[in-house]
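# A predicted structure for the sequence below; I have some questions about it.
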Amino acid sequence: MMKDVSAMSPAQIRAMIRKNEWVKPTAGMAKGFTQANLAILKKELAFDFLLFCQRNPRPCPVLDVTEPGAPIPQLVAPGADLRTDIPKYRIYRQGELVEEVTDIKKYWEEDMVAFLLGCSFTFEYPLLDNGIPVRHIEENCNVPMYKTNIPCVKAGCFEGPVVVSMRPIPEKDVVRAVQVTSRFPAVHGAPIQIGNPAKIGIKDIAKPDFGDAVTIKPGEVPVFWACGVTPQAAAMQVKPELMITHAPGHMFITDIRDAELGVL
């Protein structure tokens, strides 16, 4: 019988992932615990990237930064290994996606710095607890994500468009969805656009740039949140020699409880 992944601990889930027993998106896993995006760069680019995150806190809220060469996120999951504990990674060389892999041990180098950024999967259980549906969980697929016409604030060599994730919300629940998610500024916070994808440069909502299209039912409004896949869009534009990220939707599950990041 399939285990209830929503009730498993972060350590249990990371152990499954490490053994390649889970190579799928992590939405709906480890209820109550924060999920995170990953970006790994050489030390020489780490300050520029940290500054990029500091100047763009909505899409790139920093949860942890590792010491150079250390794959262990001491602040958010000291028992974890960022080389093995994400279901799927992406390898970018000169801005081109060259490979997707299930561990990055052979790519890890002693001058690498890993960044963990807040992920909107964290506030999905609070949405569900308020009776607000989360369509990609219902449809057992990845959340749809889109590049926008909103530019990030440039920092050093890093620049690029803000990426957003989209969830269809019943019109009657939109205000409540804003209230719920605004309590989680460390994982993107309130939406940045409601109901008008063309306004932020999305031409076809049925064709996301990352993830999967989901059903938008009558009476529902597309709602867009800033997304931690933004660094991948920056990598495509800036073209660093090497950048390693999570595959969109395949997140790192931390030991931090959602409630620790929420504000009243």
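Cool, got the structure.

# all contacts plus neighbour counts: C-alpha atoms, from now on.
Will do.

# all the strands of this structure, residue numbers only.
33-42, 62-65, 89-93, 96-101, 112-118, 145-151, 161-170, 193-194, 220-226, 243-246, 252-257 (DSSP state E).

# end-to-end on stretch 152-161?
Start-to-end span of stretch 152-161 (C-alpha to C-alpha, to the nearest Å) is 6 Å.

# can you check stretch 233-249 too?
Using C-alpha to C-alpha, one end of stretch 233-249 lies 15 Å from the other.

# with stretch 68-83 instead?
14 Å.

# distance between it and the chain's centre?
Centroid separation for stretch 68-83 versus its chain: 17 Å, with C-alpha atoms, centre = their mean, to the nearest Å.

# and the angle from the lengthiest helix in the chain to strand 112-118?
Determined from DSSP state H, the single longest helix within the chain is helix 43-55. Angle of helix 43-55 versus strand 112-118, following axes from the mean of the first three to the mean of the last three C-alpha atoms, to 10 degrees, is 20 degrees.

# got the buried residues for helix 43-55?
By neighbour count with 16 or more other C-alpha atoms under 10 Å, helix 43-55 contains the buried residues Lys43, Leu45, Ala46, Asp48, Phe49, Leu50, Leu51, Phe52, Cys53, Arg55.

# got another one to weigh against that:
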Amino acid sequence: MHPSVLRARIRNGTHTTHTSGVSQDYVQANLVVLPKEYAFDFLLFTMRNPKSCPIIEVLEDGRFESNYAKGSDIRTDIPLYHVYENGRLTDKKQRIDDCWKKDFVSFLIGCSFTFESQLIKGGIPLRHIEENKNVAMYKTSIPTEKAGVFEGPTVVSMRPVPDSLVQKAADITSLFPEMHGSPLHIGDPREIGIGDVTKPDFGDFVGIKEGETPMFWACGVTPQAAALQAGIPYMITHSPGHMFVTDWKNEEYLKSN
């Protein structure tokens, strides 16, 4: 499905679920929307934590069309949004144009869903896609570097990979530095503060079979954890796993790097 068709389906309410495995050859992005007064602190936070928060695009206050998706509207083209007030998740919405303000600054952040198509092409199975589930995501004991009011734990996504393909998966994802790049951790989840890997903080657990190794990549849900800890008055993000899909092809991205 071409991303423009997918975005139209999202906008009219036809597609309401996660975007993992959808429009696989195109770059997907996380979204963070903030009042302008917090935008500099957040930009500094992303610069200090580039593994978790690799910036693809910043839309100036009031703008809602991405340069990477002609005719798009970030207020309506994501299947599900989270609204945070004073550090609490207060609402989940299918569109945010009804609460949009002219001083909102929007950040599009690289997403690991982007490199999933390359993993599949490399012969690496991804069970969450095979089972049509959201990827499993966890808060870790790895702290982010503070910037202004923003700080909190690093969030990671996990994919079980056959032992013989672990190095290949690491090599493929390292080609996507703006989509979180190489794994942040490989192996025992307890080493990064995940006490029970069967109970993700976000998304769905799909099991780790004998002969498989859990691989963990930094995740763009990290800003949501920072928002909860900072308790800022207002923030809108994508719901974990529900991304903004651009018209930027993975092949074009790879050629530009």
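Cool, got the structure. Model, not experiment: these values are computed from the prediction.

# what's the TM-score here?
Taking TM-score structural alignment, normalised by the length of structure 2 as the basis, the two superposed chains have a TM-score of 0.98; 256 aligned residues with a C-alpha RMSD of 1.0 Å.

# and of the buried residues of helix 43-55 of structure 1, the nearest to Pro25 of structure 1?
Closest approach between the buried residues of helix 43-55 of structure 1 and Pro25 of structure 1, by C-alpha to C-alpha: Cys53, at 23.9 Å.

# that closest one against Pro61, yeah?
Yes: contact criterion C-alpha atoms under 8 Å: Cys53 of structure 1 and Pro61 qualify, at 6.6 Å.

# just to revisit the earlier point, now the longest helix of structure 1 on structure 2. Mean distance?
For helix 43-55 of structure 1, the mean deviation from structure 2 after alignment is 0.5 Å (mean C-alpha distance after the TM-score superposition for structure 1).

# and that helix, which stretch of structure 2?
With TM-score structural alignment applied, helix 43-55 of structure 1 matches the range 36-48 in structure 2.

# cool, and stretch 167-183 of structure 1?
Under TM-score structural alignment, the match for stretch 167-183 of structure 1 is residues 159-175.

# quick one: end-to-end distance for the matching stretch.
End to end - C-alpha to C-alpha - stretch 159-175 of structure 2 spans 17 Å.

# ok, now stretch 184-195 of structure 1?
21 Å.

# repeat for stretch 86-96 of structure 1
First-to-last residue span, stretch 86-96 of structure 1, C-alpha to C-alpha: 21 Å.

# buried ones in it?
Per 16+ other C-alpha under 10 Å, stretch 86-96 of structure 1 contains these buried residues: Ile86, Pro87, Lys88, Tyr89, Arg90, Ile91, Tyr92, Arg93, Gly95, Glu96.

# ok, residues contacting the match of stretch 167-183 of structure 1?
Contacts with stretch 159-175 of structure 2, where a contact means C-alpha atoms under 8 Å, 6 or more residues apart in numbering, come from 115, 118-119, 124-127, 135-136, 181-183, 207-209, 211-216, 254.

# spit out the contact partners of the counterpart of Glu212 of structure 2 in structure 1.
Superposed on structure 1 with TM-score structural alignment, Glu212 of structure 2 falls opposite Glu220. Glu220 of structure 1 makes contact with Pro168, Ile169, Pro170, Glu171 under the criterion C-alpha under 8 Å, 6+ apart.

# list the buried residues in the match of stretch 167-183 of structure 1.
Using 16+ other C-alpha under 10 Å as the test for burial, stretch 159-175 of structure 2 gives Arg159, Pro160, Val161, Pro162, Leu165, Val166, Ala169, Ala170, Ile172, Thr173, Ser174, Leu175.
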